[in-house]
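In: fold the following, please.
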Amino acid sequence: MMQAILILAHKDEEQLLKLVDRLDDCFEVYIHIDKKMSLSDRVKKSLSSNPRAHYVSLYDVKWGSFSIVEATVALIKLALENKEITYVHLISGEDWPLQDPQKIYDFFEDNNQIYMDFYRVGDAQKSGEPLLWWMKFYYNYDQVNRRSTFGKIYHRLLILTQRLLHVNRLKKYGFQDRNIFSGQEWVDVPRDALQYAIKTWDTDLRYQKLFSHSFCSDEFWLQTILGDTTYSQRIDRNMHRYINWERENGKTPAILDERDYEAIVKGNYFFGRKVKLSTSKGLLEKLNQSEKK
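Out: Have a look, this model is predicted:
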């Protein structure tokens, strides 16, 4: 039996190579390379010659857009083609294992729990906006850069206009507000739950229609598909990810460094988000020393 790690990568090919090297003794590694990220011939050769590394470059991935879901679904389908894969982990190219990969592997071996951030959306808000608006209204952030100044203004105008017009895409596709679940996109999921999710995705096309024009659909699609099913009874909300939001005032994950060491070793974290090797070098060295004790 095998476990797979899926990596959504969008920059820094050298760090990506080191990440694969850190993981491939224990895991099959499947990588989606953002189309904006060009790989050198040397890196392509290294990945292609690694029997445990598999990569594709199918989508120009944009923040907040459906392209993130498309890339994720493509990786899941690729991993599930291997009948030996029993468990799948989704990380980004800026994540890093905070424990010995063998310990991570052992924790999930013969484990049928689903580890994900998970909650019914209800009245939850982000950035001062009800999360249900991100599903009810129409967005096209595969065409518009949401993070640009224009994109921020455009976003506000989209919401204002659609509120005035009483747009409700949930109702259009037969969903009720209570059917929508959310959580961070980084998950650890056993094969059977992913097979169910992908089958539902491919056969109940309402999900694709809904999420293809939602905002940040990568934080909704899997949670919503599994939300009102028996699979939800197996969800453990402990993601085992260490993320420091405080240094960036909650706006974006901070790059981890030695200041995070004590919090990491006191917790039961498997992956850290996010890491930049030049900045995080001291932290990773201390974690490696701890592994050897």
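
In: hey, let's count contacts and neighbours off CA atoms from now on
Out: Will do.

In: buried residues, the helix or strand harbouring residue 71. List them.
Out: In this structure, residue 71 sits in helix 67-80 according to DSSP states H and E. Across helix 67-80, burial judged by 16 or more other Cα atoms under 10 Å covers 67-76, 78-80.

In: so where do the helices sit in the stretch 51-200 of the chain?
Out: 67-80, 101-108, 131-136, 149-164, 169-172, 191-203 (DSSP state H, counting those that start in this stretch).

In: out of those helices, which comes closest to residue 116?
Out: Closest approach to residue 116 among these is made by helix 191-203 (12.3 Å; Cα to Cα).

In: here is a second sequence; please produce its structure as well for comparison:
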Amino acid sequence: KHEYEYYHLLSGQDFPVKTNRQIDEFFAQNKGQNFLEVSDRLETQNPDRYRLRYQQYHFLQDRFVGKKRNIFKYIDFFSCYVQRYVGINRTRKISIQSGSQWFSINNDLTRYILNHEDWITKHFKYTYCCDELFIQSLISNTRFMKTLSENLRYVDFIWKSKHNLTPRYLTSDDLFLIEKPNYLFARKFTSDSMSQFRSRIQESESNL
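Out: Next comes the predicted model:
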């Protein structure tokens, strides 16, 4: 059974901003570290909506809502306010932490996450957008907190509306990221900007 030293979670609009050789060398030099964000950024952006993600039960989320903005979404959130009013807070006994869902983690942490599947299901079933919560909360107050380093991903968030904070699309003006040692990946790209980055990375590789 083969195991890898590192596992990287990337979106379909992520792209490396370093050569394969540079990426391999970086992780070889930083073996044992986990590159995962744990911060209060999400909570400070919109505290009320942040708490609604996990303190109450989103029973309609998986079956009727998903990513769609429909009547069931409003019913679902209304039910959460009712739950809050009557005193339901399902996370009183755990420490909720948050951060980006994109990461580069080593095999040790990966096995720890997989071995705690039941704990994750118990505390995060019927929550909303828990992909930005469950790993950070799981490892809170464990030895893994001492292994954490910066996320290695460049993301520039912009507000598209009051409740929609999203990464902007990168352009040729962002090619400077290739020279920044703290970033191995970035998001998000169009097909044109991805092509520009690929060409510049290949050019830098030929100069190594």
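
In: picking that back up, tabulate the helices of the stretch 51-200 of structure 1 in a markdown table, adding columns for distance to residue 266 of structure 1.
Out: What follows is the helices of the stretch 51-200 of structure 1, written out as a markdown table (distance: least, Cα to Cα, whole Å):
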| stretch | distance to residue 266 of structure 1 |
| --- | --- |
| helix 67-80 | 31 |
| helix 101-108 | 16 |
| helix 131-136 | 32 |
| helix 149-164 | 39 |
| helix 169-172 | 42 |
| helix 191-203 | 30 |
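
In: could you single out the most deeply buried of the ones you listed?
Out: By mean neighbour count, with neighbours taken as mean count of other Cα atoms under 10 Å, helix 131-136 ranks first of the helices of the stretch 51-200 of structure 1 at a mean of 22.

In: need the residue closest to the centroid of structure 2.
Out: Closest residue to the average C-alpha location of structure 2: residue 101 at 1.3 Å, with Cα atoms, centre = their mean.

In: chain neighbours aside, what residue packs nearest to the aligned partner of it in structure 1?
Out: Aligning on TM-score structural alignment places residue 101 of structure 2 opposite residue 185 in structure 1. Of all residues not flanking residue 185 of structure 1 in the chain, residue 219 sits nearest, at 5.0 Å (Cα to Cα, 6 or more residues apart in numbering).

In: still on that earlier bit, so for residue 232 of structure 1, which of the helices of the stretch 51-200 of structure 1 sits nearest?
Out: The nearest among the helices of the stretch 51-200 of structure 1, by Cα to Cα, is helix 191-203 at 9.7 Å.

In: and the closest one, how far out from the chain middle?
Out: Distance, stretch centre to chain centre, for helix 191-203 of structure 1: 17 Å (Cα atoms, centre = their mean, to the nearest Å).

In: same question for stretch 144-158 of structure 1.
Out: Centre-to-centre, stretch 144-158 of structure 1 and its host chain are 23 Å apart (Cα atoms, centre = their mean).

In: same check, this time on stretch 10-21 of structure 2
Out: Distance of stretch 10-21 of structure 2 from the chain centroid (Cα atoms, centre = their mean) equals 15 Å.

In: can you get me the start-to-end distance on it?
Out: With Cα to Cα, to the nearest Å as the measure, the ends of stretch 10-21 of structure 2 fall 18 Å from one another.

In: what stretch of structure 1 does that stretch fall on?
Out: Counting by TM-score structural alignment, stretch 10-21 of structure 2 falls onto residues 91-102 of structure 1.

In: give me the contacts around the matching stretch.
Out: If you take Cα atoms under 8 Å, 6 or more residues apart in numbering as the criterion, stretch 91-102 of structure 1 is touched by 5-11, 15-16, 19, 22-23, 26, 186-187, 264, 269-276, 284, 287, 291.

In: in it, which residues are buried?
Out: Residues of stretch 91-102 of structure 1 classed as buried: 91, 92, 93, 94, 95, 96, 97, 98, 99, 100, 101 (neighbour count, 16+ other Cα under 10 Å).

In: now the fifth one: closest residue in space, sequence neighbours ignored.
Out: Leaving aside its chain neighbours, residue 95 of structure 1 sits nearest to residue 273 (4.8 Å; criterion: Cα to Cα, 6+ apart).

In: quick one: the strands in structure 1?
Out: Taking DSSP state E as the criterion, structure 1 carries its strands at 2-9, 28-33, 53-56, 85-92, 95-97, 114-115, 119-120, 125-126, 129-130, 181-182, 188-190, 235-236, 241-243, 271-273.

In: next, format the ones you listed as CSV and append distance to residue 251 of structure 1.
Out: What follows is the strands of structure 1, written out as CSV (distance: least, Cα to Cα, whole Å):
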stretch, distance to residue 251 of structure 1
strand 2-9, 20
strand 28-33, 25
strand 53-56, 30
strand 85-92, 18
strand 95-97, 18
strand 114-115, 24
strand 119-120, 20
strand 125-126, 10
strand 129-130, 14
strand 181-182, 18
strand 188-190, 24
strand 235-236, 25
strand 241-243, 12
strand 271-273, 14
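
In: what does residue 223 of structure 1 align to in structure 2?
Out: In structure 2, residue 223 of structure 1 lands on residue 136 (TM-score structural alignment).

In: my guess is that match meets residue 102, correct?
Out: No: taking contacts as Cα atoms under 8 Å, residue 136 of structure 2 lies outside contact range of residue 102: 11.6 Å.

In: those two: which is more packed in?
Out: Set residue 136 of structure 2 next to residue 102 and count neighbours by other Cα atoms under 10 Å: residue 136 wins out with 23 against 19.

In: ok, now which ones touch that one?
Out: Per Cα under 8 Å, 6+ apart, neighbours of residue 136 of structure 2: 37, 38, 96, 97, 98, 99.

In: so who does the match of residue 101 of structure 2 touch?
Out: By Cα under 8 Å, 6+ apart, residue 185 of structure 1 lies in contact with 90, 116, 117, 218, 219, 220.

In: number of residues surrounding the fourth one?
Out: In other words, residue 218 of structure 1. 25.

In: ok, the fifth one next?
Out: With neighbours defined by other Cα under 10 Å, the count for residue 219 of structure 1 comes to 20.

In: can you pull the contacts of it?
Out: By Cα under 8 Å, 6+ apart, the contact set of residue 219 of structure 1 is 182, 183, 184, 185.

In: ok, the first one next?
Out: The contact partners of residue 90 of structure 1, by Cα under 8 Å, 6+ apart, come to 5, 6, 7, 8, 185, 186, 187, 188.
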